[in-house]
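[1] Can you look at this prediction? I've put the sequence above it.
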Amino acid sequence: MTDLIGFIGVGTMGEPMCRNLARKSGLTVLASDRDEAPLKRLAADGVKAASVEEIGDTCRTIFLSLPGGKEVEQVCLGAGGLVSRAKLGWTVVDLSTAPPLLARRLYEEFQGKAAAFADAPVARTRQAAIDGTLSIMVGATQPTFERIEPLLRHMASEVTHCGDVGAGQTVKILNNMILFQTVVALAEGLSIARANGVDGKILFETLTKGSADSFALRNHGMKALLPGVFPERAFSTKYALKDLSYAIDMAEQAKIPALGADVAREVMERAVELGHGEEYWPVLLRAIEDATGKA
């Protein structure tokens, strides 16, 4: 590995991931972001602020942590983007959540420059990013996976090679789709219970003892839905809708009905209409409450 690692995008998830990479790898990390605040905070960990161009000129391994496919495409394929700068031996690792079709396109583009590309989207919460206990799902050739896995383990407790390029995005997007639908069910259950005079805490604690128990219940249900805590600068409803749209696009391309995903999208879109687009996405509860007049 070269001693210089590039990290483009140090926002809500990218900042703690970049920090763990710098602290644990012993390598010099150059980071780029439009917001100077996280770059200033990361400086305390030895991370050096740089432009995308500087990272492209000096780093052979580059991580991306961007809001979505549009931003990944711009950084990689836009004017002066990474593909135009790619060199023999480069490895670009996309930690963002973006469409699998884009991942496969970028693989072909970088391969044409004798460079490697892997999609490695992350799952779990911002706290997991801070703790270095994320789950990362990787789509890559076997040699590329073996090369990047040690670096990914500085940021994650679970690193899974899901298959060829695009497979990581596919698994991550479906993970989110299933999670979103589960939380819609929890929000509906909570609203129905309260309407029938049952305490939500009793409902959720009882569910943890039965067949309806789940990670979503214990985290999104107990920690967000039940207390009604939906902070900003977490994983917003707008970001959740973006990921859900990728899942629905995949289903449409495969001509597979995704009726549950369609319902989840409808509920989230209503939450955005009610002004909750920037809040933590389990705020979709407010859309259900609004429909019943219980908000």
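    Alright, I've got the coordinates.

[2] Every contact and neighbour count from this point should use C-alpha atoms.
    OK.

[3] do you know how far Ala114 is from Gly6?
    Ala114 sits 18 Å away from Gly6, going by Cα to Cα, to the nearest Å.

[4] Next: Glu53.
    Distance from Glu53 to Gly6, by Cα to Cα: 11 Å.

[5] again with Val183
    Taken as Cα to Cα, the span from Val183 to Gly6 is 36 Å.

[6] which of the two has more neighbours?
    Legend: neighbour count by other Cα atoms under 10 Å for Val183 and Gly6, higher for Gly6 (28 against 21).

[7] Wait, a helix at the more buried one?
    No. If the criterion is DSSP: H, G, I helix; E, B strand; the rest coil, then Gly6 is strand and not within a helix.

[8] tell me the contacts of the closest residue to Ala193 other than its chain neighbours?
    Leaving aside its sequence neighbours, Ala193 sits nearest to Gly200 (Cα to Cα, 6 or more residues apart in numbering; 6.6 Å). For Gly200, the contacting residues are Leu190, Ala193, Arg194, Leu226, by Cα atoms under 8 Å, 6 or more residues apart in numbering.

[9] please redo it, this time with the cut-off set to 10 Å
    Gly189, Leu190, Ser191, Ile192, Ala193, Arg194, Thr206, Gly221, Met222, Leu225, Leu226, Pro227 (Cα atoms under 10 Å, 6 or more residues apart in numbering).

[10] Now the buried members of the residues you listed.
    Leu190, Ser191, Ile192, Ala193, Gly221, Met222, Leu225, Leu226 (16 or more other Cα atoms under 10 Å).

[11] The third one sits in which helix or strand?
    Spelled out, that is Ile192. Assigned by DSSP states H and E, Ile192 belongs to helix 167-195.

[12] Mind listing what's buried along that helix?
    Quick answer for helix 167-195 (16+ other Cα under 10 Å): 167-174, 176-184, 186-187, 190-193.

[13] returning to what we had before: ok, the residue nearest to Ala193 to Arg41 distance?
    With Cα to Cα as the criterion, Gly200 and Arg41 are 40 Å apart.

[14] Check Thr133 too.
    Taking Cα to Cα, one finds Thr133 at 21 Å from Arg41.

[15] now Leu186
    For Leu186, the distance to Arg41 (Cα to Cα) stands at 37 Å.

[16] How about Met13?
    Counting by Cα to Cα, the gap from Met13 to Arg41 is 14 Å.

[17] Likewise for Met1?
    According to Cα to Cα, Met1 and Arg41 sit 26 Å apart.

[18] Against that first model, consider the following:
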Amino acid sequence: MTNIAFIGLGIMGSPMAVHLANAGHRVAGYNLDMDRAKPLVEAGGLAAGSIADAVKDADVVCVMVPDSPDVELVLAGPDGVFQNAPTGALVIDFSSIRPDVTIELAAQARANGFRLLDAPVSGGQAGAENAALSIMVGGEAEDFQTAKPLFDRVGKTIVHVGGNGAGQTVKAANQLIVAANIQALSEAVIFLEAYGVDTKAALEVLGGGLAGSAVLNQKKENMLSRSFAPGFRIDLHHKDMGIVTAAAREAGVVVPLGALVAQLVASARANGDGGLDHSALLRGVERLSGKEIG
């Protein structure tokens, strides 16, 4: 049994924490909205009243919060992990943030006697609930091996991709690919509908060929039914596309398709769709095509 603190019990963090508790670990969870701790408590975990309370006895501290400033506050803030967790604890940051921020936080962690892995995930809410996430891990190989049994409880494809920051870099590439796929699928759906094709049947056959993808499999029903309850919000993908375009510029890499998709994601957000699932990029295609918004 490992003593685990889990900071951030949202759509992704809550089921991940529950899986760890179900595996027999002692899990103390903290979230700003403590109602989000109910599933963890029902699984035998603990609801902590603060970050300090959650991490005070932790061997491992897991973090799953929205953005770079949130991670910085959780780890390096005055009431954060570095000030309150036992020296030597392993910090696993499942959040998707800027690679340069991760590298700086890893340096701060070492200076304070901690170890840090950046371990952003892909797979959305369904992947978190089914313990089928892809996890791209940056950090020391020895720390990766220590954490591997925990990763195995929440993920299916777990790969050590390099040193600190590498996990976040791979996640940025992932978000570029996913956004481009969702946009292409959205355009295909509106195109098919315009010609009166049986769109469900069309997507079935497309999914069996080279056009098939995890995005098509997971997002086609959202688009067909115009049901955009968030599994991964456009707000968060907007943040991730900002990471992609900024990091690409710093590296001197040209991402023209990425830049275009980033603008389409920004447009969706500006039109009030930020709280919807990223499959709601379909609504942007409808707007541009002069169609009634579904």
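    Looks like it arrived, so ask away. A quick note: this is a predicted structure, and the numbers were derived from the prediction, not measured.

[19] thinking again about what came up before, what about Met1 and Arg41 of structure 1, which has more around it?
    Neighbour totals were compared for Met1 of structure 1 and Arg41, and Arg41 leads with 13 against 10 (other Cα under 10 Å).

[20] okay, and the common contacts of Glu53 and Gly6 of structure 1?
    Ser32.

[21] how big is the offset of the helix holding Ile192 of structure 1 relative to structure 2?
    Helix 167-195 of structure 1, aligned to structure 2 and superposed, deviates on average by 1.3 Å (mean Cα distance after the TM-score superposition for structure 1).

[22] and after that helix, which helix or strand comes next?
    helix 200-207.

[23] which parts of that following helix are buried?
    Buried residues in helix 200-207 of structure 1 (16+ other Cα under 10 Å): Gly200, Phe204.

[24] how big's the offset between the helix or strand just after it and structure 2?
    Downstream of helix 200-207 of structure 1, the first helix or strand assigned by DSSP H and E is helix 215-216. Compared with structure 2 after fitting, helix 215-216 of structure 1 has a mean deviation of 1.5 Å; criterion: mean Cα distance after the TM-score superposition for structure 1.

[25] Could you say which helix or strand holds His160 of structure 2?
    His160 of structure 2 belongs to strand 155-162, assigned by DSSP H and E.

[26] Could you list the buried residues of that strand?
    Gly155, Lys156, Ile158, Val159, His160, Val161, Gly162.

[27] ok and it relative to helix 166-194, angle-wise?
    130 degrees (axes from the mean of the first three to the mean of the last three Cα atoms, to 10 degrees).

[28] what's strand 155-162 of structure 2 aligned against in structure 1?
    Mapped onto structure 1 using TM-score structural alignment, strand 155-162 of structure 2 spans residues 156-163.

[29] hang on, Ser214 of structure 1 packs against Thr208?
    Yes. Using Cα atoms under 10 Å, Ser214 of structure 1 is in contact with Thr208, at 7.3 Å.

[30] Pretty sure Glu109 of structure 1 sits against Arg85.
    No. Glu109 of structure 1 is beyond contact range of Arg85, at 11.4 Å (criterion: Cα under 10 Å).

[31] More neighbours: those two, which one.
    Glu109 (19 against 14).

[32] List the residues that contact that one.
    Applying Cα under 10 Å, 6+ apart, the residues contacting Glu109 of structure 1 are Cys76, Leu77, Val83, Ser84, Ala86, Ala103, Ala115, Ala116, Phe117.

[33] Among those, which are located in strands?
    Of the positions in the contacts of Glu109 of structure 1, Ala116, Phe117 sit in strands, assigned by DSSP state E.

[34] Go through the contacts of Glu109 of structure 1 and say which is closest to Cys59 of structure 1.
    Ala86 (10.2 Å; Cα to Cα).

[35] Would you confirm that the closest one contacts Asp57?
    Yes. When contacts are counted by Cα under 10 Å, Ala86 of structure 1 is listed as touching Asp57 (8.7 Å).

[36] Neighbour count for those two, which is higher?
    More crowded of Ala86 of structure 1 and Asp57, by other Cα under 10 Å: Ala86, with 23 against 13.

[37] Taking helix 200-207 as reference, get the angle to the helix holding Ile192 of structure 1.
    130 degrees.

[38] Check the offset of helix 167-195 of structure 1 from the chain's centre.
    Centre-to-centre, helix 167-195 of structure 1 and its host chain are 15 Å apart (Cα atoms, centre = their mean, to the nearest Å).

[39] And stretch 193-204 of structure 1, by the same measure?
    The answer for stretch 193-204 of structure 1 is 32 Å, by Cα atoms, centre = their mean.

[40] Now the terminal residues of that stretch, how far apart.
    End-to-end for stretch 193-204 of structure 1, by Cα to Cα: 10 Å.

[41] Likewise for stretch 86-106 of structure 1?
    End-to-end for stretch 86-106 of structure 1, by Cα to Cα: 12 Å.

[42] Pretty sure Gln183 of structure 2 sits against Ala268.
    No. With contacts defined as Cα under 10 Å, Gln183 of structure 2 does not count as touching Ala268, sitting 11.3 Å away.

[43] which residues do those two both contact?
    With Cα under 10 Å, 6+ apart, Gln183 of structure 2 and Ala268 have common neighbours His278, Ala280, Leu281, Leu282, Gly284, Val285.

[44] Now do the SS call for the fifth one.
    What three-state DSSP gives for Gly284 of structure 2 is helix.

[45] So it versus Gly290 of structure 2, what's the distance?
    10 Å.

[46] In terms of neighbours, single out the busier of the two.
    Gly284 (22 against 9).

[47] Who's the closest spatial neighbour of that one, skipping the chain neighbours?
    Gly284 of structure 2's closest residue in space is Ala268 (Cα to Cα, 6+ apart), at 6.0 Å.
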